[in-house]
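> Fold the following for me, if possible:
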Amino acid sequence: MIAALKFLHIAGLICWCAALIALPLLLQGHGAARGQRQYDRFRLLTHIGYIGFATPAALVTVAAGTALIFAAGIFEPWLIIKLGFVAAMVMIHIWFGHMIQRSGEERRSRWRAAPLAGLVVVMPLMAVVLGLVLLKPAPGPFRDLIPAQFLSPRVSPP
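Model (predicted):
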């Protein structure tokens, strides 16, 4: 079961990260659409990319990761820190959705640099998440920063 959850988590994460890289690049081409037909294609591609690919990939990643935490019983300080960076990735994901929605309302955007700024922010977040997972740093300096109740599952009194 743990192997299946890891597979789902990693596959979802790969798809979600790919979408978080592709969406701002697509949004950058928003102003370059010439004519209504190109603009309609742009809107359809970004909408389907966000609603039909990026968001389901994010949901699979988070759901499988949450199940994996409890199935494997991992309650380490590095994981709590990683979840903070994942939460930042979720916020960037939501911001990209906002930009996609706004691109349907405004033909020429006032926020031309915003998609690339989002890309510049999300790339280091992905690198930190990957680094924390691969390195699994020792609890030494982090253990004192995190309250004890976050480092173990809650047990109901008998």
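> drop to CA atoms for contacts and neighbour counts, all remaining ones
Will do.
> Which parts of the protein are helices?
Ranges of helices in the chain, per DSSP state H, are 2-28, 35-47, 55-72, 77-105, 114-135, 140-143.
> Flag every buried residue along stretch 121-131.
122, 125, 126, 128, 129 (16 or more other CA atoms under 10 Å).
> now stretch 64-83
Across stretch 64-83, burial judged by 16+ other CA under 10 Å covers 64, 65, 67, 68, 76, 77, 78, 79, 81, 82, 83.
> From residue 96, how far out is residue 127?
Residue 127 is 19 Å from residue 96, where distance means CA to CA, to the nearest Å.
> What number of residues are in the vicinity of residue 4?
Around residue 4 there are 11 other residues, counting by other CA atoms under 10 Å.
> Residue 97: what's it in contact with?
Counting by CA atoms under 8 Å, 6 or more residues apart in numbering, residue 97 touches residue 50.
> Next, work out how far apart it and residue 103 are.
10 Å.
> Same question for residue 82.
Using CA to CA, residue 82 is found at 32 Å from residue 103.
> Identify the residue nearest the geometric centre of this structure.
residue 89 (3.9 Å; CA atoms, centre = their mean).
> Hmm, residue 122 and it touching each other?
Yes. Taking contacts as CA atoms under 8 Å, residue 89 lies within contact range of residue 122: 6.4 Å.
> pretty sure residue 129 is touching residue 87, no?
No. Residue 129 is not in contact with residue 87 according to CA under 8 Å; the separation is 10.6 Å.
> In the buried residues of stretch 64-83, find the pair that's most separated.
64 and 77 (19.4 Å; CA to CA).
> Next, the second sequence, to be compared with the first:
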Amino acid sequence: MPWLKLLHICAVILWCGALLYLPLAVAAAGGAQRRPVALGAADDEILRALFVWGATPAALLAIASGTLIFIWHGTLGVWLLAKLALVALLVLGHASFGLLILRLERGQPARHAALGVGALLLPLLLTIAWLVLAQPGARP
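Got it, this is the predicted structure:
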């Protein structure tokens, strides 16, 4: 099943890349003075498209392929349970960007919230990467 791991890794890279880009994109769109409706709406549509057609499918593919890998190999350890808990928090961060994009579309401020969520996601992503690569407590 190396193709499944490759699929999982590619989906994770796309998802994490989007999660690292979204805080800056939302903050930039929410921090700029609102332009005329035609220009502001285009920015909001681009953010929505990135979230709906980029980040979300990558997240679903990463979660589905990770679940299949887990089922196929039957691995279970404390490190995996910790990783799954952190991935659940990552999903909440992902969903919060959807809410922030909706706030932007309504003309409400979202800059500080986007930067705050982004600041929380970076250590979360690094911890997940460490758990996967080190697999502390796993038997050799």
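> Give me the TM-score for this pair.
Put the two chains on top of each other and the TM-score (TM-score structural alignment, normalised by the length of the second structure) is 0.92; 137 aligned residues with a CA RMSD of 1.4 Å.
> picking up where we left off before, what is in contact with residue 129 and residue 87 of the first structure at once?
What both residue 129 of the first structure and residue 87 touch, as defined by CA under 8 Å, 6+ apart, is an empty set.
> if I look at residue 41 of the second structure, how far off is residue 14 of the second structure?
Note on residue 41 of the second structure: its distance to residue 14 of the second structure, by CA to CA, is 25 Å.
> If you could redo that for residue 126 of the second structure, that was the one I meant.
Distance from residue 126 of the second structure to residue 14 of the second structure, by CA to CA: 15 Å.
> Over to residue 20 of the second structure?
From residue 20 of the second structure over to residue 14 of the second structure (counting by CA to CA), the distance is 10 Å.
> Kindly report the same for residue 67 of the second structure.
17 Å.
> cool, and residue 37 of the second structure?
From residue 37 of the second structure to residue 14 of the second structure the distance is 31 Å (CA to CA).
> Out of the two, name the residue with the larger neighbour count.
Comparing residue 37 of the second structure with residue 14 by other CA under 10 Å, the one with more neighbours is residue 14, at 18 against 8.
> got a list of what the more buried one touches?
Here residue 14 of the second structure is in contact with 54, 55, 58 (CA under 8 Å, 6+ apart).
> 6 Å instead, please
The contact partners of residue 14 of the second structure, by CA atoms under 6 Å, 6 or more residues apart in numbering, come to none.
> okay, now residue 141 of the first structure: neighbour count?
For residue 141 of the first structure, using other CA under 10 Å, the count is 9.
> Residue 10 of the second structure too?
14.
> same deal with residue 116 of the second structure?
Neighbours around residue 116 of the second structure, by other CA under 10 Å: 12.
> hang on, the earlier thing: distance check, the equivalent of the residue nearest to the centre of the first structure over in the second structure against residue 1 of the second structure.
Taking TM-score structural alignment, residue 89 of the first structure has residue 90 as its aligned residue in the second structure. Using CA to CA, residue 90 of the second structure is found at 26 Å from residue 1 of the second structure.
> cool, and residue 65 of the second structure?
With CA to CA as the criterion, residue 65 of the second structure and residue 1 of the second structure are 11 Å apart.
> With residue 102 of the second structure instead?
Distance of residue 102 of the second structure to residue 1 of the second structure, given as CA to CA: 39 Å.
> Neighbour count: the two, which is higher?
Higher neighbour count among residue 102 of the second structure and residue 1: residue 102, with 16 against 8, using other CA under 10 Å.
> Show residues contacting stretch 114-123 of the first structure.
Outside stretch 114-123 of the first structure, the residues that touch it by CA under 6 Å, 6+ apart are residue 24.
> go again using 8 Å as the cut-off
20, 21, 24, 25, 27, 28, 89, 92, 96, 99.
> Kindly report the same for stretch 128-138 of the second structure.
Stretch 128-138 of the second structure has contacts (CA under 8 Å, 6+ apart) with 77, 78, 79, 80, 82, 83, 86, 87.
> Good, wrapping up.
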